[in-house]
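# Any chance you could fold what I've pasted below:
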Amino acid sequence: MASVTLKNLNKTYPNGFISVKNVSLHIDDGEFVTFHGPSGCGKSAILRMIGGLEDITTGEIYLGSDLLNDILPRDRSLAMAFQNYVLYDHFNVYDNMALGLRLRNLPRGVIDSRVKTAAEFFGISNVLERKIRSISEAQKQKVALGRAVVCRPKVLLVDEDFARQNEHRRQEMITDIKKINKELGITVLYVTNNYDEAITLGTKIVFMKDGEITEVRQ
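Sure thing, here's the model as predicted:
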């Protein structure tokens, strides 16, 4: 199961700032959930704690029945799409997408099949042999999503800055992420400051303010 459950989740930084206050939430398998609220309300901190990029102060995070608190980020069945998607310029598109699979020591045939399937899914089959530095920013964004999808995550975490604030690219990214959710059945957790985006994208909308959930709308 790819459900996500937060139980009494708290995040306090060393300077004393309380980013997340006693948040409890259940997200069903296959849902597209948007987190909406002003900057600093704790929504990105929640995603980063789920992904293992931020330590949890107190509380628990479950993926299905598995407690994630002490599981290393690389061992969680998650993929993350944040602004700083690190692509390797000296690799071509194929090798960038295949890297995570090679690190997992998957057979060459499995890697080839997954990479080519993902490239077709995102419409980048024609650039597989090109170096990263020679493709467009929009294509780089698709490569980053493709690299995430080939690992077959149960949950995709998306920060609103992933599209680098370019409106056209943002719309392309939203289209791709909706396709990932609907056609691949991957649970999506998406953070946004945009109210209209939040209410039109998500099957569940989580409104936040000052580190707390103020409303959950379905």
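
# rest of the way, CA atoms for contacts and neighbours
Will do.

# in this protein, which spans are helices?
Applying DSSP state H to the chain gives helices spanning 43-51, 93-103, 108-122, 137-150, 167-184, 195-201.

# how long is stretch 151-169 end to end?
Terminal residues of stretch 151-169 lie 24 Å apart, using CA to CA, to the nearest Å.

# One more, please, to line up against the first structure:
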Amino acid sequence: MADITLKNLGKIYPNGFVSVKDVSLKIKDKELVTFYGPHGCGKSTILRMIGGLESITSGEIWLDDELLSNIPPRDRPLAMAFQNYKLYKELNVHENIALGLKLRKLPRPEIEFRVKKAAVFLGISELMSKKVRKLSEIDRQRVALGRALVCHPKVFLIDEDFSRQNEMLRVQMLSDLRRMHEELDMTILYVTNNYEEAVKYGTTIVLMKDGEITDIRDKANLTDYQKISPVDADGNI
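The predicted model follows:
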């Protein structure tokens, strides 16, 4: 199971800026939740707090019955894909994907099994011996996804900047994201400032503004108006 519960979550930076204000949310196992809102609304900060990249000012984050703040970031059963995915260009694809598993000292047969399975899923099996520096940006992005997948995460966190604002990269990333959700039954949280994208790919759409959740929409119950407009009856995003 991979239920995520945010309880009165808050983030205030040392300069006094309030990024996240008293956010409470329950995300069910195997959901693909898209967080939509303008730049600076707190959506990426929430993902970073779940992943342990940002400290929590107030509130709690639970993964099933575990309080995540009690678990060091490296030990959380999560995978994160943000803009800087830090591939090692002097290593080949296989070495990059396997690196995290080697650091965890998994048995070699298990490492090989996981790496091969991820490579087949992402369609990069023929690239395994190539140096990362010789790959296209799309293939580098897939290598980064593969490195995350082999860790068998309960939850996948992915920020829109992972695609580096390149339209071709973005389309491919979203296609891979949908397949991961549908075929691997993963709980996925995805941040975007594109409402049509949020509706197309999310099973649940969380709308945010000024650090707060303004609406939560179930894709299955969206009206035609809500499918084309992020604005609710009160004029909130």
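
# about what we covered before: looking at the helices of structure 1, which is nearest to I213 of structure 1?
helix 43-51 (9.3 Å; CA to CA).

# Summarise which helices and strands the closest one is packed against.
Using 3 or more CA pairs under 8 Å, 6 or more residues apart in numbering; DSSP states H and E, the elements in contact with helix 43-51 of structure 1 are strand 18-27, strand 78-81, strand 187-192.

# Next, the mean deviation of the last one compared to structure 2.
After superposition onto structure 2, the mean distance of strand 187-192 of structure 1 to its aligned counterpart is 0.3 Å, using mean CA distance after the TM-score superposition for structure 1.

# would you turn the helices and strands packed on helix 43-51 of structure 1 into TSV with distance to T200 of structure 1?
TSV is the format used below for the helices and strands packed on helix 43-51 of structure 1 (distance: least, CA to CA, whole Å):
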stretch	distance to T200 of structure 1
strand 18-27	18
strand 78-81	20
strand 187-192	12
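
# re earlier: most tightly surrounded among the helices of structure 1?
For the helices of structure 1, the largest average neighbour count (mean count of other CA atoms under 10 Å) is found in helix 43-51, namely a mean of 23.

# could the helices and strands packed on helix 43-51 of structure 1 be laid out in a markdown table, adding distance to A119 of structure 1 and mean neighbour count?
Below are the helices and strands packed on helix 43-51 of structure 1 laid out as a markdown table (distance: least, CA to CA, whole Å; neighbours: other CA atoms under 10 Å):
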| stretch | distance to A119 of structure 1 | mean neighbour count |
| --- | --- | --- |
| strand 18-27 | 29 | 18 |
| strand 78-81 | 17 | 23 |
| strand 187-192 | 20 | 24 |
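
# Could you check the ones you listed and tell me which one is nearest G37 of structure 1?
Checking these against G37 of structure 1 by CA to CA gives strand 187-192 as the closest, at 7.3 Å.

# L189 is in contact with V33 of structure 2, correct?
Yes. When contacts are counted by CA atoms under 8 Å, V33 of structure 2 is listed as touching L189 (4.9 Å).

# picking that back up, mind checking which of the helices of structure 1 is nearest E60 of structure 1?
Of those, the one closest to E60 of structure 1 (CA to CA) turns out to be helix 43-51, at 9.7 Å.

# Average offset of that closest one relative to structure 2?
Looks like 0.2 Å for helix 43-51 of structure 1 (mean CA distance after the TM-score superposition for structure 1).

# No more questions from me, cheers.
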